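1. All I have is the shape, not the residue letters:
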């Protein structure tokens, strides 16, 4: 059996999904894709990719913390972008949340 969680530290789901689902035995965790919304569901950093990356990673960190996890537990991370230059310019922010070996 799986357990679903919607931590109060991040925005409330607005659709038919949970923020995180833990597979039986607690070995495999699936996180809902995160975006740059604050706890009230308001966009953070509109037009500012660096602010959006930071908020998104803070959301992921908060969801993991709510179930006893940490950023180092992440095996794979997918970031979608429409501007590769801005993506490359936000690499230092990702390094604040992850260390080698990176997910």
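-> Alright, I've got the coordinates. Remember, it's a predicted structure, so these values are computed and weren't measured experimentally.

2. switch to C-alpha atoms for all contacts and neighbour counts from now on
-> Fine.

3. Leaving out chain neighbours, which residue sits closest to the residue nearest the centre of the chain?
-> Most central residue of the chain, judged by C-alpha distance to the mean C-alpha position with Cα atoms, centre = their mean, is residue 60 at 2.7 Å. Leaving aside its chain neighbours, residue 60 sits nearest to residue 34 (6.8 Å; criterion: Cα to Cα, 6 or more residues apart in numbering).

4. Okay, one more to line up with it:
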């Protein structure tokens, strides 16, 4: 893969990277986002896991839209949860962002997320 084939996707409508990575990378007709925490572009977290899940997916949507993609282009998601007990709550929010046919998905509980987040979501989209 050469640098010419790869394009960095960035938007101010989602939090900027907090390390040496991109919000997303486009390669051909595929976009891979970095994990999006449930914080707004100003770096503020809502209190509840449902609001953080909503913000995380809102961030994903903003990044995709910056590349002229939409949520219906998402084919795979990975959901990282601080507490697997929040799975159903996150599912309820998740279902408001996706329609059938749903993307493939993995969900895992992790010991800790950056900045004390409760949920982080990354996606792969293909157009």
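-> In hand now; what should we look at? Here the structure is a predicted model, which is why all the values come from computation and not from measurement.

5. Now the residue nearest to the centre of structure 1: which helix or strand?
-> Per DSSP states H and E: residue 60 of structure 1 is located in helix 49-66.

6. Contacts for that helix next, please.
-> Applying Cα atoms under 8 Å, 6 or more residues apart in numbering, the set of residues contacting helix 49-66 of structure 1 from outside is 6-7, 9-10, 19-20, 34-38, 44-46, 70-71, 86-87, 89-90, 93-94, 97.

7. Out of the residues you listed, name the ones that lie in strands.
-> Those of the contacts of helix 49-66 of structure 1 mapping onto strands are residue 20, per DSSP state E.

8. Which among the contacts of helix 49-66 of structure 1 count as buried?
-> For these, a neighbour count by 16 or more other Cα atoms under 10 Å gives the buried set as 6-7, 9-10, 19-20, 34-38, 44, 70-71, 90, 97.

9. Show only the entries of those residues found in helices.
-> Mapping these onto helices (DSSP state H) picks out residue 97.
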